[in-house]
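Undergrad: Predicted model, plus sequence, below.
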Amino acid sequence: MFSFFKRKTKSEPTQPMEAQTDSTVELAPIEAMEFPAPQAHAEPLAPEPAPVAPEPIAEQAPIAIAAEPSAPEAEPASLKKMSWTERLKAGLSKTRDKLGKSLAGLFGGGKIDEDLYEELETVLLTADMGVDATNHLLGDVRERVSLKGLKDSAELKGALKESLSDLISPLEQGLDVNGKKPFVIMMAGVNGAGKTTSIGKLAKYYQSQGKSVLLAAGDTFRAAAREQLMAWGERNNVTVIAQQGGDSAAVCYDAIQAAIARGIDIVLADTAGRLPTQLHLMEEIRKVKRVIQKALPEAPHEIILVLDANIGQNAINQVKAFDDALGLTGLILSKLDGTAKGGVIAAIAKQRPVPLRFVGVGESIDDLRPFKTKDYIDALFD
């Protein structure tokens, strides 16, 4: 016969459960997001690990995490000595080498004939300028050759540079952030385009102009995106508005309210990366825009799409889709230094001429500058 008994155990103290908060209203105290000025001895951040589901964290404690691989490292001494024009030329070296080597044979002398135009067409297409822009440039160059009575192929280079300049110069429109306070810039783009990195660089750019900046960590979808933007905020000594959960629209709304209360000049609002073919996600980003307008009726004052220069002609599809959904007012073309497809600017100018506000040609925090037509063409050909 067996006897059954319960083993006496020591009871564990019961911890009270934290009350769950409404993610659309609850905001981590702003003071918790303010960062001290970066220390000179701070070590560079390590590359970001593969995205994983984030561990539960304390709401008020900002997390300094590794930035994505494209975050700026310590600037090499060689780059510090280079002007922006020299940096742009170095950044466009792959495109220039691809285009220049092909054009060198065309402009080396000889008569201008149909064979030459066919070769020029091939060169422009391989530089990723697209069919529409290529046909436009060929027609315009033919007209210039006829009007000026050009006979030698060596003279064709100048005609091509003039034609390309006329095509893309409408994209050169500087972004004026004065007159509105806060000036709200809504950032959009697909995953991996360099959106968060561009936000960090823009913050530094406007700080150098004496503007106060606030960042809204509105990418609440990608793992560690919030912490990554907070790392940029710490690096630039900029306040970051973030939530433990919630949606992008709520974060952007709270950020604008905080900016109004504090008299901030510029709000840079991050949003979740998405493909233009994901219709439900495109509807979500429209919601973000509507909520921003509720926070500040005339906002967002600028809607910028960040494009990865490496994707070439796919950039046109992205511009069209996001423009149709949001009404783009500007573009940032990142990673020009890593591609031979810098000619895509001509394709954008021909098919959907949204102003190209900034171009990025490197990993340094200063390698994002306003787009200048002359600098771009000189770097491309010379």
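TA: Yep, that arrived.

Undergrad: drop to CA atoms for contacts and neighbour counts, all remaining ones
TA: Fine.

Undergrad: continuing past the helix or strand harbouring Leu305, what's the next helix or strand?
TA: Here Leu305 sits within strand 302-308, counting by DSSP states H and E. Sequence-wise, the next helix or strand downstream of strand 302-308 (DSSP H and E) is helix 314-326.

Undergrad: That next one to strand 302-308, inter-axis angle?
TA: If you take axes from the mean of the first three to the mean of the last three C-alpha atoms, to 10 degrees, helix 314-326 sits at 160 degrees to strand 302-308.

Undergrad: Quick check: which helices or strands does helix 314-326 pack against?
TA: helix 279-295, strand 302-308, helix 344-351 (3 or more C-alpha pairs under 8 Å, 6 or more residues apart in numbering; DSSP states H and E).

Undergrad: Show me what whichever helix or strand comes after it is packed against.
TA: Using DSSP H and E, the helix or strand that follows helix 314-326 in sequence is strand 330-334. Using 3+ C-alpha pairs under 8 Å, 6+ apart, the elements in contact with strand 330-334 are strand 302-308, strand 356-360.

Undergrad: Do a quick rundown of the helices in this protein.
TA: With DSSP state H, the ranges of helices along the chain come out as 77-80, 84-91, 93-106, 114-126, 131-148, 156-168, 195-207, 225-236, 248-262, 279-295, 314-326, 344-351, 373-381.

Undergrad: Out of those helices, flag the one nearest Val306.
TA: Nearest to Val306, of all the helices of the chain, is helix 195-207, at 5.8 Å by C-alpha to C-alpha.

Undergrad: put this beside the first:
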Amino acid sequence: MLKNLFRRQKQKDSQPDTSTLDRQPSEEVSPSPSETSDFASTAEPSNKKKSWFQRLTTGLSKTRKNLVTQIQGLLRIGRQIDEELLEEIEEVLIQADVGVKATMTLMDNVRNVVEERMIDESADLEAVIKEQIELILGQDGQSVSVVRDSPHVILVLGVNGAGKTTTIGKLCHRFRSEGKSVLVAAADTFRAAAAEQLQIWCERSDTDLIRSDEGTDPASVVFDALHATQSRQVDVLIIDTAGRLHTKKPLMDELSKIGRVISREIPKAPHEVLLVVDGTAGQNAIIQANVFNEAVPVTGVAVTKLDGTAKGGVVIAIRQEIGVPIKLIGIGEQLDDLRDFVAQDFVSALFENDESSI
């Protein structure tokens, strides 16, 4: 049964959803005037009453139902721990977008722990699975923070529609709240609405934007932004880039050129290469991550839209298969709904009972 599942999964992974990879620019919609006026939505009053952990728990409810609840249903009291049970758990993990590689690593570790600790009650397996997921996600404690001498350069990658613009806007707000000066470079010059969307977000955080005409060489925009950053003694430069995976070769060349320009003008930069992936993309997020990682080595991943998907298991898959730390997660539209990723908090929220988050 498991072998057949792997074959189905392999076929699925080898045929990516082109609608996700080639998402049209219009799918990343700029905020409406009402949204930009006060950063608020109708859900904000209730969010203010909840802690970040409670909001994270609520945001992961669909993933919890798709992953944790299914596993808990298998671990009914009195069931014997045997290979059949472990294979059923593997099937749940794979179908919840944890991915084959991460699932095999996780369950191999679970089997070893069960044997070493001589666990025979299936009810005790949940704690072991939770523990091993946390180990895979790592306890790096890494975050997107300015720890180097100014200027600190952050290069942001991701497909159109993944949430790059929103993530950049929230990072601007974060750094500005910390008292740092920020400059944004609109280096996606092939998408008509890209600079306009960035302009709206920059205005919300009182951040300057370097932009040029549509069709301008993106590397030239980056060059101008680097010089402006140095002359103005700006603390943080955030560079937006294009995300046209359907034009893979030109995109790879473009990103490589941008990387060379950055490192030539500011040695050891970029200091952070942040890949933004859409949590609703599932296994396509792995494909996207591999493509971008080939062009410019990624140092961290931001996973967005986790509150609207049952495919949050992809967070585990990305960490295991790409080997890059998850640094940020997004669970909403508010400015403070993008937070540092903490493995222990994520796993605890994933396994938390919905009732306890209310």
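TA: Perfect, thanks for sending it. Bear in mind that the values here come from a model prediction, so they are computed numbers and not experimental data.

Undergrad: Can you calculate the TM-score here?
TA: The TM-score (TM-score structural alignment, normalised by the length of the second structure) is 0.85; 319 aligned residues with a C-alpha RMSD of 1.9 Å.

Undergrad: thinking again about what came up before, what range does the strand holding Leu305 of the first structure cover in the second structure?
TA: Aligned by TM-score structural alignment, strand 302-308 of the first structure corresponds to residues 272-278 of the second structure.

Undergrad: try stretch 195-208 of the first structure
TA: Counting by TM-score structural alignment, stretch 195-208 of the first structure falls onto residues 164-177 of the second structure.

Undergrad: Quick one: average offset of that stretch versus the first structure, please.
TA: Superposing on the first structure and averaging over aligned pairs (mean C-alpha distance after the TM-score superposition for the first structure), stretch 164-177 of the second structure comes out at 0.9 Å.

Undergrad: Matching Leu160 of the first structure against the second structure, which residue comes up?
TA: Under the alignment (TM-score structural alignment), Leu160 of the first structure maps onto Ile129.

Undergrad: no wait, Ala325 of the first structure
TA: Checking TM-score structural alignment: Ala325 of the first structure goes with Ala295.

Undergrad: Now for the residue nearest to its match when sequence neighbours are not counted: which residues touch it?
TA: Leaving aside its chain neighbours, Ala295 of the second structure sits nearest to Met252 (5.0 Å; criterion: C-alpha to C-alpha, 6 or more residues apart in numbering). With contact taken as C-alpha atoms under 8 Å, 6 or more residues apart in numbering, Met252 of the second structure is in contact with Phe292, Glu294, Ala295.

Undergrad: Wait, the first one touches Val159, no?
TA: It stands for Phe292 of the second structure. No. Phe292 of the second structure lies out of contact with Val159 (C-alpha atoms under 8 Å); the separation is 9.2 Å.

Undergrad: and the two? which has more neighbours close in?
TA: The residue with more neighbours, out of Phe292 of the second structure and Val159, is Val159; 27 against 21, by other C-alpha atoms under 10 Å.

Undergrad: quick one on the thing from earlier: is it possible to get TSV of the helices and strands packed on strand 330-334 of the first structure that adds distance to Glu119 of the first structure and mean neighbour count?
TA: Shown next, in TSV, are these (distance: least, C-alpha to C-alpha, whole Å; neighbours: other C-alpha atoms under 10 Å):
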stretch	distance to Glu119 of the first structure	mean neighbour count
strand 302-308	28	25
strand 356-360	29	25
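
Undergrad: Just send those strands back as CSV, with distance to Leu175 of the first structure too.
TA: Shown next, in CSV, are those (distance: least, C-alpha to C-alpha, whole Å):
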stretch, distance to Leu175 of the first structure
strand 302-308, 9
strand 356-360, 6
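
Undergrad: closest to Asn135 of the first structure out of those strands?
TA: Nearest to Asn135 of the first structure, of all these, is strand 356-360, at 21.9 Å by C-alpha to C-alpha.

Undergrad: Relative to the second structure, which residues correspond to the closest one?
TA: Residue span in the second structure matched to strand 356-360 of the first structure, by TM-score structural alignment: 326-330.

Undergrad: picking up where we left off before, would you confirm that the match of Leu160 of the first structure contacts Asp108?
TA: No. Using C-alpha under 8 Å, Ile129 of the second structure is not in contact with Asp108; the gap is 10.7 Å.

Undergrad: one step back: which residue of the first structure sits opposite the residue nearest to Ala295 of the second structure in the alignment?
TA: With TM-score structural alignment as the criterion, Met252 of the second structure pairs with Met282.

Undergrad: now its match: how far from Pro276 of the first structure?
TA: Remark: distance between Met282 of the first structure and Pro276 of the first structure (C-alpha to C-alpha, to the nearest Å) = 7 Å.

Undergrad: and what of Thr220 of the first structure?
TA: Applying C-alpha to C-alpha, the value for Thr220 of the first structure to Pro276 of the first structure is 18 Å.
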